[in-house]
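Peer 1: here's a sequence, model it:
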Amino acid sequence: MDHVHDNHLDNTFDDTFLPITSITDGMGQAVMPDIFCLPIQIVNIIFIGNPANSKEFVLIDAGMPHSAGAIVSAAQERFGTDCQPKAIVLTHGHFDHVGALVELTKQWNVSVYAHELELPYLTGQQNYPKGDPTVDDGFVAKMSPMFPNHGIDLGGRIQSLPNDSTVPFMPGWRWIHTPGHTPGHVSLFRDEDRSLIVGDAFVTVKQESLYKVIMQEQEISGPPKYFTTDWKAAKDSVAALEALKPAVAITGHGLPMNGDELTQSLKKLVNHFDEMAVPKDSRYVN
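Peer 2: Predicted coordinates:
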């Protein structure tokens, strides 16, 4: 297995292959008529758009390295061979959410939107901190220092999300700044039906555990511990999302969750965040 170990800024993840794949890989589901969640290995991408009405869509996040072909194929299967995205919107810029981004922007000639605080990692100025293996005994956490942490440079393709909290080409949605996991992390919310696209502000699988990641054992969990650098902000972000009373939540990792299970699980996470989410040991806890 080859991994990117150095801290140079690189636009590709050609040397990166993670041999971790969940049992739900490639098994997409329509959470709403216009919200389609597709697991790519261990991370979710989301298509926003109703194929009954249009061949156009917005892509939320850009998956694992080497997944561009799978993403394009899934888009064509859902929206037609001549489909075209209006934009790509990022919840944040970690490697498993931008793995196919450079290839996709070349193929689709499309703009990318992210929070302004995330732009240094997407314009070649900065790298993320390395993964912290001390946060948990799980194998994924132990592997995290080998995960790519380098930024990428999207040049003129990357733009800041609008200051008025609207989301380009997604009428009815608004973005919410949910930092903690990264400085410019955002979640997306639609007030009309209380649909929430979480990113990694919280997840529905214990992301540090290899077994649970592979089996997609569903349980609400805080943000992936090994990459989360500001736990106070992470706690505040989860509280802000719980206050929205979402009806359905599509997270960056794990299966979508809805109804009473979501309501009760999210309330429990907020009330017991320090015990459930914050690692006992981490260079970032204090």
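
Peer 1: use CA for all of it now, contacts and neighbours both
Peer 2: Will do.

Peer 1: so what's the nearest residue to residue 85 once chain neighbours are set aside up against?
Peer 2: Excluding its sequence neighbours, the residue lying closest to residue 85 (CA to CA, 6 or more residues apart in numbering) is residue 57, at 4.8 Å. Residues counted as contacts of residue 57 (CA atoms under 8 Å, 6 or more residues apart in numbering) are 47, 48, 49, 50, 84, 85, 86, 87.

Peer 1: would TSV of those with secondary structure, distance to residue 231 and neighbour count be doable?
Peer 2: Shown next, in TSV, are the contacts of residue 57 (DSSP: H, G, I helix; E, B strand; the rest coil; distance: CA to CA, whole Å; neighbours: other CA atoms under 10 Å):
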residue	secondary structure	distance to residue 231	neighbour count
47	strand	30	24
48	strand	30	19
49	coil	34	23
50	coil	37	18
84	strand	38	19
85	strand	34	20
86	strand	34	18
87	strand	31	22
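
Peer 1: for those residues, work out which two are farthest apart.
Peer 2: 50 and 87 (15.1 Å; CA to CA).

Peer 1: ok, which stretches of the stretch 101-250 of the chain are strands?
Peer 2: 112-114, 158-160, 173-177, 186-190, 195-199, 248-251 (DSSP state E, counting those that start in this stretch).

Peer 1: could you also give me the structure for this next sequence, so I can compare it with the first?
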Amino acid sequence: MTVQIPLGNDALAPEEAGPAHLHEVRPDIAYLRLALVNVVFIGLPSAGDRGFVLVDTGIVGGLEWIARAAAARFGAGARPAAILQTHGHFDHIGALEDLSAEWDTPVLAHPLEHPFLDGRQSYPPPDISADGGLIPKLAPLFPRRPVDVRARLRTLSPDGGIAELPGWRWLHTPGHTPGHVSLWREADRTLIAGDAVITTGQESAYEVALQTPEMHGPPRYFTPDWVSTARSARDLAALEPELLVTGHGRAMAGPSMRAALHHLAEHFEAIAPPERLRGKAPAG
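Peer 2: Sure thing, here's the model as predicted:
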């Protein structure tokens, strides 16, 4: 079961396709889709070197695309002030070790995510019994081992602020991973949710290919804590965002997006988890 988002203009965020297929959704926010996942650039194009932040680093093989997009948007040789990781799953850290070294850039993450980013701990095995398509059956092939960026790894400020992103706050949205975070800007109600909620199904290769706009919980096969995940989805819905940018799927905006997000949050236990768990996770 999924929550359909109508394809009206108030659901699909207005996008301008920029250089290197960047999709600009605010003057200072653009995202780049790398196969099945998005990376996000926060900063005005005029910001230049060290004037922007990169959120997540995509899949293995994405380094050249990310570097090319950064140069096209911010100028040749422009480097981010920080790389902020929403979490450390393989499809979000594919270029992290190389980019952080090449750019000599700090990596920001929640302390509970540090073991997966400093070489200490692998993620738990995937749930191959999760329903929804073929991808859960293939998930054992996906990397779970940690990367090691300990030399540049930094802890997000405990007060929720982000020095490199004035006006933004990070929110702890666990469940998909222990230290998963989302980003929130109150001024224009912009939410960068990572995988706490996503706008396309990740269990079906067909849905991944089509990028059909639907509101979903995080990928079922890599989400071990559905109680915390439900709580995180409800916390995000309560923000009443105007723009939603997620780790998978297209950016969404407006009343239809909010209605779908609220529906997901209110009926999370009946919609988001694997079928065998639906209705069993307490509201929390």
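
Peer 1: quick one on the thing from earlier: need the contacts of residue 57 of the first structure in TSV (columns: distance to residue 215 of the first structure).
Peer 2: Listed next are the contacts of residue 57 of the first structure as TSV, based on distance: CA to CA, whole Å:
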residue	distance to residue 215 of the first structure
47	23
48	26
49	29
50	30
84	33
85	31
86	34
87	32
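
Peer 1: going by distance to residue 35 of the first structure, which of these wins?
Peer 2: For the contacts of residue 57 of the first structure, the nearest to residue 35 of the first structure is residue 48 (4.9 Å; CA to CA).

Peer 1: that closest one -> the second structure?
Peer 2: Using TM-score structural alignment as the criterion, residue 48 of the first structure maps onto residue 42 of the second structure.

Peer 1: cool, residue 140 of the first structure as well?
Peer 2: Using TM-score structural alignment, residue 140 of the first structure lines up with residue 135 in the second structure.

Peer 1: pull the contacting residues for residue 187 of the first structure.
Peer 2: Residue 187 of the first structure makes contacts with 91, 175, 176, 177, 178, 196, 197, 198, 199, 201, as judged by CA under 8 Å, 6+ apart.

Peer 1: what does it align to in the second structure?
Peer 2: Match for residue 187 of the first structure (TM-score structural alignment): residue 182.

Peer 1: what's the spacing between its match and residue 64 of the second structure?
Peer 2: 25 Å (CA to CA, to the nearest Å).

Peer 1: among the contacts of residue 57 of the first structure, which recur in the second structure?
Peer 2: Contacts conserved in the second structure for the contacts of residue 57 of the first structure, counting by both residues aligned by TM-score structural alignment, their matches' CA atoms under 8 Å: 47, 48, 49, 50, 84, 85, 86, 87.

Peer 1: aligned to the last one, what sits in the second structure?
Peer 2: Taking TM-score structural alignment as the alignment basis, one finds that residue 87 of the first structure is matched in the second structure by residue 82.

Peer 1: what's the nearest residue to residue 268 of the second structure if we skip its chain neighbours?
Peer 2: That would be residue 230: by CA to CA, 6+ apart, it lies 6.0 Å from residue 268 of the second structure.

Peer 1: contacting residues around residue 60 of the first structure?
Peer 2: With contact taken as CA under 8 Å, 6+ apart, residue 60 of the first structure is in contact with 45, 46, 47, 48, 88, 89, 90, 91.

Peer 1: quick one: the residue mapped onto it from the second structure from residue 181 of the second structure, how far?
Peer 2: Using TM-score structural alignment, the partner of residue 60 of the first structure in the second structure is residue 55. Computed with CA to CA, the distance linking residue 55 of the second structure and residue 181 of the second structure is 11 Å.

Peer 1: got any residues that touch both of those two?
Peer 2: The contact lists of residue 55 of the second structure and residue 181 share 85, 86, where a contact means CA under 8 Å, 6+ apart.

Peer 1: so where do the helices sit in the second structure?
Peer 2: 63-74, 96-103, 135-138, 205-210, 226-238, 254-266, 268-271 (DSSP state H).

Peer 1: against which helices or strands is the fifth one packed?
Peer 2: Right, the one you point to is helix 226-238 of the second structure. Packing partners of helix 226-238 of the second structure (3 or more CA pairs under 8 Å, 6 or more residues apart in numbering; DSSP states H and E): helix 254-266, helix 268-271.

Peer 1: only the buried residues of it, if you could.
Peer 2: 226, 227, 228, 229, 230, 231, 232, 233, 234, 236, 237 (16 or more other CA atoms under 10 Å).

Peer 1: do I have it right that residue 23 of the second structure meets residue 31?
Peer 2: Yes: at 5.3 Å, residue 23 of the second structure counts as touching residue 31 under the criterion of CA atoms under 8 Å.

Peer 1: the second structure: which residue goes with residue 27 of the first structure?
Peer 2: Match for residue 27 of the first structure (TM-score structural alignment): residue 21.
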